[in-house]
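# Below: sequence and its predicted model.
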Amino acid sequence: MTQYHGDPAILTLGPDFYDPVAPADFPQTILRFRNDRAAASVGLVGLTDEAWIRHFARFEAVPDNLREPLALRYHGHQFRSYNPEIGDGRGFLFAQMRDGADRLMDLGTKGSGRTPYSRFGDGRLTLKGGVREVLATEMLEALGVDTSQTFSLIETGEALERNDEPSPTRGAVLVRLQHSHIRIGTFQRLAYFEERENLTKLTDYCLAHYYGGGGGPAALLDHVSRETARLAASYVAAGFVHGVLNSDNIAITAQSFDYGPWRFTPFWDGAFTAAYFDHSGLYAFGRQPEAIHWDLVQLAASLRSIAPAEALTPALEAFPKRFQAALVTAIFRRLGLRPMEAERDAALLVALEEALAAKTVAIDRFFFDWRGGARRGPSPADDAYAGPEFAGWKRAVESYEAVPDALSHPYWSDESPCSMHIEEVEAIWCRIDTDDDWSPLHAKVAAVRRMGEAHAAPA
């Protein structure tokens, strides 16, 4: 079992990067979800429920860690419009610690109260928003996306007013476990204020704690280029639409986080959007690699004051090829197939996309039915598979071999795949909202984790 090891490394950056804040004093603290699997990874699994609430709703400091919460300072492009007035507006960094792999991890909050960056917001989180984040992070983790983990969800007994959902609605406070809350927007803020020394300091901090140390700005951008390409590919392979890929929502480690209007697209539809306010489709399913690459360019622009352009350009130019390579890895992982050679693997992806673009078979159904590279029927989609849309796919996949144990988990003998579409999410919330029945949520989390075990089975 991992031993707890507090490591508040953020303090080495100094007070130019954060503001000490006080958490909200909630009228109630009802524990609704605790992620003991995540807690075990950082040595906190042994906490009683009472101690859990003290730390993650009352925010009593954990040992050998930050003595007060810190609201992190950052800017960012929001739908490509620069906003210098943002920062941690309803959350803060609560603690840092090492996990079992000796990675520096953060415990950050959502809905923990007002900060200097709250502007006109109340600093709170709706319970529905918290439930949705639990479901998003669990499903993404199961599908192989490197995501923050929802560590804790506690209902706060507050009635919140919102313009975009029925109000008043129940309030909550969430804690996430994440490999860094430093964002591209953190660098943008320093560049905006021309704080070159702090840009260098932050670059060195990120290299030291997340990328093995050394190399300077060009090395950091190269690391982030590689990891953001992986992030974009993992979204596509999962059929996931984040919804708000602003530069303040891209962590410097490229670990996915901060889930608002997310959705899983039922079909392979490049124009599918998650946010009702994304009128132009900027962050649509098929445009997510472009959006993430655009954010990477903003990081490069921020580093220009401490590095020459010619040193930064190669990392930007490498992104498209890195994305394509990462997409092969992610798709083949979900299919449980062994890659062969680059040209043939790329052709398989083209055949897959052409077949799924017909929208005759749902994404989850397809990956479930074709796990290991061969149909093992019967399936409700058999008529579609017999159609001309899938002829190219069947020719392309027939020469591929499954990875060892691709179908060893009993999940692959189920009648239907585990999915996470908006109707399912709304049904889970409805049971909580109308009957205070949390059993569908916990059942769904258990089902998703079982699916994750099945995807992780191959060597």
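Nice, I can see it. Numbers count the residues shown, from 1 in each chain.
# C-alpha from now on. contacts and neighbour counts both.
OK.
# Wait, L282 touches I292, no?
No - applying CA atoms under 8 Å as the test, L282 and I292 come out as separate, 10.9 Å apart.
# Could you check which of those two has the larger neighbour count?
I292 (24 against 19; other CA atoms under 10 Å).
# And whichever helix in the chain runs longest, what's buried?
Taking DSSP state H as the criterion, the chain has its longest helix at helix 309-335. In terms of neighbour count (16 or more other CA atoms under 10 Å), helix 309-335 has its buried residues at 312, 315-316, 319-320, 322-335.
# Mind giving me the packing neighbours of the strand ranked longest in the chain?
Of all the segments assigned as strand in the chain under DSSP state E, the longest by residue count is strand 149-160. Using 3 or more CA pairs under 8 Å, 6 or more residues apart in numbering; DSSP states H and E as the contact test, the elements touching strand 149-160 are strand 30-34, helix 36-41, helix 49-56, helix 127-142, strand 169-178.
# go with 7 Å
Contacts defined by 3 or more CA pairs under 7 Å, 6 or more residues apart in numbering; DSSP states H and E place strand 149-160 against strand 30-34, helix 127-142, strand 169-178.
# Let me know the angle separating it from strand 30-34.
Orientation check (axes from the mean of the first three to the mean of the last three CA atoms, to 10 degrees): strand 149-160 against strand 30-34 gives 160 degrees.
# Strand 149-160: which residues count as buried?
Taking 16+ other CA under 10 Å as the neighbour-count basis, strand 149-160 is seen to contain the buried residues Q149, T150, F151, S152, L153, I154, E155, T156, G157, E158, L160.
# hold the first one in mind and look at this next one:
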Amino acid sequence: MPISPQAYRPEAKLLDLGDGFFDPVAPADFPETRLRFRNDRAAAQIGLDALTEDEWTRHFGRFEPLPGTLPQPFALRYHGHQFRNYNPDLGDGRGFTFAQMRDDRGRLMDLGTKGSGQTPWSRAGDGRLTLKGGVREILATEMLEALNVPTSRTLSLIETGEELQRGDEPSPTRSAVLVRLNHSHVRIGSFQRLAYHRDEAALRKLVGYTLRNLYDEDNDDPVRLLDLVVGRTARLAARYMAAGFVHGVLNSDNINVTGESFDYGPWRFAPTWDPAFTAAYFDHQGLYAFSRQPEAIHWDVMQLAVALRQIAESDPLVAALDQFGPRYQPEVTQAILWRLGVRPRDPDTDRDLVQATERALRTSGGGIDRFFFDAFGGELPGTYDEPWAEVRAALASYEPRKDRSHPYWSGEPCSMLIDEVEAIWAPIAEHDDWTALNAKVAVIRGMSQALAD
């Protein structure tokens, strides 16, 4: 197996938690494994980019164990609030964690699946993933990574040859198994489950595991953990807003403790700065609407504080939780300045620019991606008149953080609105033509290079 010993650093830290945190499972035996997407850029960061196609499909379609890591797949146990209603019957129902390793930054990473078969937590589900769902996750993760949002990455998508029945899309539809690379699958809901069962010993163990393995801190202080999670999730909320992204289902089982976005279902990018824009057709009350995402994530982190109350005093937990807002504000300022392509000046001036930008986007109804494309580097074209005068004046005092010499800036802004997602899927569904998807990924990665520091 062509794995570089310098780049491939396997781990099995999950086993330290013991079997009360997960269930050993077996992957589905799929009729076929046809490789559809292979992310060698991500694979290189964990030493797996030299795998042959046959090895790749054996590991990521048949789930042959990778050397030196977990001996078999494990379905994680967790609970969670779903649209503010507590559900104790959750857990990995169509996925599992099957490997851990260090990336090129030294972080502990998980390889997890989506669509790999039934587990004890599948309930009435078939444990499968539609091919369209896999394509949508590729597009979401590639776009978010390019826009500087901390996100899981889609490592692999393999078509599996089954016909699936789904009530919310034309059926039968094609099936797939997806592998994501994630900085932990430990969720807020993982702590909620232990609190629900009043298992203080297990709560302390999970706190220690998280601090040591995911934050590189040698302690087991639950208040310190909450403080770190508050900071990471405030950053996530801020970068969602700057990206114009709506996750759609910000339940507490979908928020991991490293503040890395993952598990993409009914996501959308907002075409305009519309506070009420929603991604999920079933979000009738707009609970997870575009402008309410910081509130939603803060509420989820509050549930972590409630769970940790069993092993820590209330006052320091409340004090840590109360820092979400004060941390979110500078994070959203920094995120929008990054997307504007300008260097920060001072907190008050920066905040004024961001507030002017949000007002102009909201009142003008202009496209989010178009504006940030045109404004990158700090100079608005002459076509931007009212209500952009305040933004233009504010930008005049800023220095660009990067020039516009990359070829991306000579074209059109890269967007990922729902109509284009459907247009990319249509030739796959009708003619098995993957050209549009591959071309879009190339354009997104070009944008990423143009935006990157």
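Thanks, I have the structure now. Everything quoted here is computed from the prediction, not taken from an experiment.
# does I331 of the first structure really touch V236, like I thought?
No - using CA atoms under 7 Å as the test, I331 of the first structure is too far from V236 to be in contact (8.5 Å).
# just so I have it, where are all the helices in the stretch 201-350 of the first structure?
Counting by DSSP state H, counting those that start in this stretch, the segments of the stretch 201-350 of the first structure that form helices are 216-238, 288-303, 309-335, 342-356.
# quick one: the second one to chain centroid distance?
In other words, helix 288-303 of the first structure. Counting by CA atoms, centre = their mean, to the nearest Å, helix 288-303 of the first structure is centred 17 Å from the centre of its parent chain.
# Kindly name the residues of the second structure that line up with that helix.
Correspondence between helix 288-303 of the first structure and the second structure is established over residues 293-308, with TM-score structural alignment as the criterion.
# so how much does the matching stretch differ from the first structure once superposed?
Taken against the first structure, stretch 293-308 of the second structure registers an average deviation of 0.2 Å after superposition, with mean CA distance after the TM-score superposition for the first structure.
# quick one: buried residues of that stretch?
293-308.
# Ok, stretch 242-252 of the second structure next?
Residues of stretch 242-252 of the second structure classed as buried: A242, A243, G244, F245, V246, H247, G248, V249, L250, N251, S252 (neighbour count, 16+ other CA under 10 Å).
# Contacts only, for the corresponding residue of the second structure for A275 of the first structure.
Alignment note: A275 of the first structure maps to A280 in the second structure; criterion TM-score structural alignment. For A280 of the second structure, the residues meeting the contact criterion (CA atoms under 7 Å, 6 or more residues apart in numbering) are G248, P266.
# What of E142 of the second structure?
V441, I444.
# Next one: it relative to F60 of the second structure, how far apart?
When distances are taken as CA to CA, to the nearest Å, E142 of the second structure and F60 of the second structure turn out to be 19 Å apart.
# Over to L76 of the second structure?
In this structure, L76 of the second structure lies at 19 Å from F60 of the second structure, with CA to CA as the measure.
# Over to A43 of the second structure?
Look at A43 of the second structure and F60 of the second structure: by CA to CA, they are 12 Å apart.
# So for these two, which sits in the more crowded spot?
Using other CA under 10 Å, the more surrounded residue of A43 of the second structure and F60 is F60, with 26 against 20.
# What residue in the first structure is paired with that one?
Alignment note (TM-score structural alignment): F60 of the second structure maps to F56 of the first structure.
# repeat for Y408 of the second structure
Structural alignment places Y408 of the second structure opposite Y411 in the first structure (criterion: TM-score structural alignment).
# can you check G106 of the second structure too?
The pairwise alignment with the first structure assigns G106 of the second structure to D102, based on TM-score structural alignment.
# Tell me, how many residues neighbour its match?
A total of 12 residues lie near D102 of the first structure under the criterion other CA under 10 Å.
# part of a helix, is it?
No - remark: D102 of the first structure does not belong to a helix; assigned using DSSP: H, G, I helix; E, B strand; the rest coil, it is coil.
# List the contacts of it.
D102 of the first structure sits in contact with no residue, where contact means CA under 7 Å, 6+ apart.
# That one and H179 of the first structure, how far apart?
Distance from D102 of the first structure to H179 of the first structure, counting by CA to CA: 11 Å.
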